[in-house]
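Student: just coords:
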């Protein structure tokens, strides 16, 4: 159960969607504030400093992507896009601009709350003053110790190449969130790497052979077709 101290801002102009998310968040202990336009949403982000933003892209006054760009100039506050846009390019664009996750309408409460937990966990893990910053990743027998750079599966150490480890560690630090191909490649090979993701796909195939019982039906790292990869959410609960 999350702490009631978390504040979520909903920026959404469809009242039924706002009411649905408002009810779900409040029932899980969150403080919630709402805005029905981009301008009022930006004002609330700067004045209220929410812990999380749930953002619709199709707002009446400002495109949601422009809000992401503006907010990312001064804060790393988690942003989860809530949108009816299902095109892969729309998802990639929002994520590459700095959104932490992307949920397509319609969606259910369990999915919404799982994505929120993942985004808040990532936000806390990236804070070097947080205990989560160095806490190992654990999920269904897979254990990743970031300090020792060690991966163990069902009690046996898994030997990955340096590149393979960097890919898995990056996904584990962002567990539960979809990471675009470009974000992964930039983190592993640097910001000036080629846009061709073939080398990433080759490494991912090798990783899956080492950590998945059935690489064609992965249980740890999932493919978001045309977008990137998502690692199963860390089993550690937020404190």
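Tutor: Here it is on my side, so go on. Worth saying up front: this structure is predicted, and the values here are computed from it rather than measured.
Student: can we go C-alpha only for contacts and neighbour counts from here?
Tutor: OK.
Student: ok, and the closest non-adjacent residue to residue 50?
Tutor: Among residues not flanking residue 50 along the chain, residue 7 sits closest, at 5.1 Å (C-alpha to C-alpha, 6 or more residues apart in numbering).
Student: the one you found and residue 99, how far apart?
Tutor: Using C-alpha to C-alpha, to the nearest Å, residue 7 is found at 18 Å from residue 99.
Student: and the helices in the chain, which stretches?
Tutor: 15-27, 38-48, 64-71, 88-97, 109-125, 162-173, 181-189, 198-211 (DSSP state H).
Student: also this one, for the comparison:
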């Protein structure tokens, strides 16, 4: 059964969506705000999400960006905002489709089917279950943005966190030096490989049992880095 997470602060509309989806054999969870949505998505990963942008605690775009740190589930935006700028922001954040209110329930259901069909046909990628990645020596919580060793919490700088997050979300994959530099520091830093050496050394000191012989944060000389679970 396909699980849908409805993120909508209008209680009447949320109830109508839940009833219509359940009548068509979807399993449905509903969240009235962004924080609840991210918590539910981590606890019970949905197959697809319907997200409003005008939420009481945060913008829906922020919800999508946070979700994309660990989930590849299709996101259908359902919003009263009809401007092209809002649509572009949502799509750039990781949304798969965008519908404006008022809307046709039949069209929404058709788009929902299309989104789940595309996801089912996409190449299989490793999910990050529950927003957490655990190794024998540390655990990374991508929702709470926390890292723990067996015996203590690990404090990371924002730059260290961003670098680790990219690697963790691509387990086993080689991430090029250029991509890491551009995503963490910006396009003008694409050749500053010394930045990566310094920050990777800091991460290893904080996470690896033996930083001089890393088990998890692996260097591919001249190419990039990878996270080995």
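Tutor: Looks like it came in fine. Here the structure is a predicted model, which is why all the values come from computation and not from measurement.
Student: got a TM-score for the pair?
Tutor: The TM-score (TM-score structural alignment, normalised by the length of structure 2) is 0.53; 126 aligned residues with a C-alpha RMSD of 1.5 Å.
Student: follow-up on the earlier one: right, and the helices of structure 1 - which one's nearest residue 55 of structure 1?
Tutor: Among those, helix 64-71 comes nearest to residue 55 of structure 1, with 6.9 Å by C-alpha to C-alpha.
Student: which of residue 7 and residue 99 of structure 1 has more residues huddled nearby?
Tutor: It is residue 99, of residue 7 of structure 1 and residue 99, that has more neighbours when counted by other C-alpha atoms under 10 Å, with 26 against 19.
Student: alignment lookup: the residue nearest to residue 50 of structure 1 to structure 2.
Tutor: In structure 2, residue 7 of structure 1 lines up with residue 3, judged by TM-score structural alignment.
Student: same question for residue 80 of structure 1.
Tutor: Looks like residue 80 of structure 1 aligns to residue 76 there (TM-score structural alignment).
Student: now residue 94 of structure 1
Tutor: By TM-score structural alignment, residue 94 of structure 1 lines up with residue 90.
Student: look up how far residue 227 of structure 2 lies from the spatially most central residue of structure 2.
Tutor: With distances taken as C-alpha atoms, centre = their mean, residue 68 lies nearest the centre of structure 2, 1.9 Å away. Using C-alpha to C-alpha, one gets 18 Å for the distance from residue 68 of structure 2 to residue 227 of structure 2.
Student: so residue 148 of structure 2 is in which element?
Tutor: strand 146-149 (DSSP states H and E).
Student: and the very next helix or strand once past that strand, how far from the chain's centre?
Tutor: Sequence order places strand 153-154 as the next helix or strand after strand 146-149 of structure 2, per DSSP H and E. From the chain centre to the centre of strand 153-154 of structure 2 is a distance of 22 Å (C-alpha atoms, centre = their mean, to the nearest Å).
Student: could you do stretch 89-97 of structure 2 as well?
Tutor: For stretch 89-97 of structure 2 - counting by C-alpha atoms, centre = their mean - the centre lies 12 Å from the chain centre.
Student: need the residues that contact that stretch.
Tutor: 61-62, 64-65, 68, 74-77, 98, 111, 115 (C-alpha atoms under 8 Å, 6 or more residues apart in numbering).
Student: now those residues as JSON lines including distance to residue 26 of structure 2?
Tutor: Below are these laid out as JSON lines (distance: C-alpha to C-alpha, whole Å):
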{"residue": "61", "distance to residue 26 of structure 2": "25"}
{"residue": "62", "distance to residue 26 of structure 2": "26"}
{"residue": "64", "distance to residue 26 of structure 2": "21"}
{"residue": "65", "distance to residue 26 of structure 2": "25"}
{"residue": "68", "distance to residue 26 of structure 2": "23"}
{"residue": "74", "distance to residue 26 of structure 2": "15"}
{"residue": "75", "distance to residue 26 of structure 2": "16"}
{"residue": "76", "distance to residue 26 of structure 2": "15"}
{"residue": "77", "distance to residue 26 of structure 2": "18"}
{"residue": "98", "distance to residue 26 of structure 2": "20"}
{"residue": "111", "distance to residue 26 of structure 2": "14"}
{"residue": "115", "distance to residue 26 of structure 2": "14"}
